[in-house]
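>>> need a 3D model of the sequence below.
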Amino acid sequence: MSTILNVIWLVFGGLWLALGYFLAGIVCCLLIITIPFGLASFRIGAYALWPFGRTIVDRSPRGAGLFTTIGNVIWVLVAGIWIAIGHVLTAIPMFVSIIGIPLGIANLKLIPVSLMPLGKVIVASNAVLPTYRHA
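Sure thing, here's the model as predicted:
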């Protein structure tokens, strides 16, 4: 079922969304100092290309480091809020049709990672994640 939804997603906007993230990643990598943002854009773009059957989790279960937090705050102020608004605006027309409801939900699932992309990793939805004990 996730393959069918991914193909429909790809045709009705996922490809263009992913290309936008990939373009942003290339620009960020060219500017050298923003390479972490570029890598995050590539990660989001890969998820935006084929979102069904995968999920986004925090890289570290103990929380983000100081540089990750500072980078995420900068990202939210510069680009994250605008990208999140774009996801909301493109999700609304997807919800209009019955077949577009899962696509709208997938678009809304991209909002948290588009707001704070650093410190995230994409895994299969059925992946067994390690459990960590806090000392």
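>>> hey, let's count contacts and neighbours off CA atoms from now on
OK.
>>> where do the helices of this structure begin and end?
In the chain, the segments counted as helices under DSSP state H are 2-9, 15-30, 35-49, 66-75, 81-96, 101-115.
>>> now render these as CSV, adding distance to Arg59 and mean neighbour count.
Putting those into CSV (distance: least, Cα to Cα, whole Å; neighbours: other Cα atoms under 10 Å) gives the following:
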stretch, distance to Arg59, mean neighbour count
helix 2-9, 24, 16
helix 15-30, 20, 18
helix 35-49, 12, 22
helix 66-75, 11, 15
helix 81-96, 21, 16
helix 101-115, 12, 19
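>>> for the comparison step, fold the sequence that follows:
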Amino acid sequence: MNFIGNLIWLIFGGIIGAILWFVAGLVLCVTIVGIPFGLQCFKISLLVLWPFGKEVILGGFGVGGLLLNILWLVFLGWELAVHHLIIGLIFCITIVGIPFGLQHLKFAQLALIPFGAKIVDK
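Model prediction:
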């Protein structure tokens, strides 16, 4: 079932979303200061590419991760989280869109606190 969900996800926009996250990571990696943030964009782009069957585990960051999460949240994360939250709620209006809406809600979590988050198989 995860394979079918991922295949449908790719056909209907998942590949575009993954490319956008990847390009954002490349743009952030242009400067030395942006490299940690770009690496988090690469992590999120891999999840956006193949989200079904994956789980996000938040937490496990130290003081450095906390500071980077705060910077991420102030400058970039809240806009991305709101974006994924709105899209997720729109998808959840229909029964067919609920699995895709839940994936966007998972992305919203990760967009808020990417540092220290782990992506694991279910």
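>>> ok, which of the helices of the first structure comes nearest Ile56 of the first structure?
When those are compared by Cα to Cα, helix 101-115 sits nearest Ile56 of the first structure, at 7.6 Å.
>>> where in the second structure does that closest one fall?
Aligned using TM-score structural alignment, helix 101-115 of the first structure spans residues 98-112 in the second structure.
>>> mean deviation, that stretch versus the first structure?
Following superposition, stretch 98-112 of the second structure is found to deviate from the first structure by 0.7 Å on average (mean Cα distance after the TM-score superposition for the first structure).
>>> give me the residues contacting that stretch.
With contact meaning Cα atoms under 8 Å, 6 or more residues apart in numbering, stretch 98-112 of the second structure is reached by 9, 44, 48, 51-52, 56, 58, 69, 72-73, 77-78, 80-85, 87-92, 117.
>>> quick one, which of the helices of the first structure gets closest to Ser125 of the first structure.
helix 2-9 (10.7 Å).
>>> the closest one against the second structure, how far on average?
Relative to the matching residues in the second structure, helix 2-9 of the first structure has an average distance of 0.8 Å after the fit, by mean Cα distance after the TM-score superposition for the first structure.
>>> let me see the residues that make contact with that helix.
50-53, 102-103.
>>> of those, which is the nearest to Leu19 of the first structure?
Trp50 (12.2 Å).
>>> which residues are in contact with the closest one?
Trp50 of the first structure touches 6, 9-10, 14, counting by Cα under 8 Å, 6+ apart.
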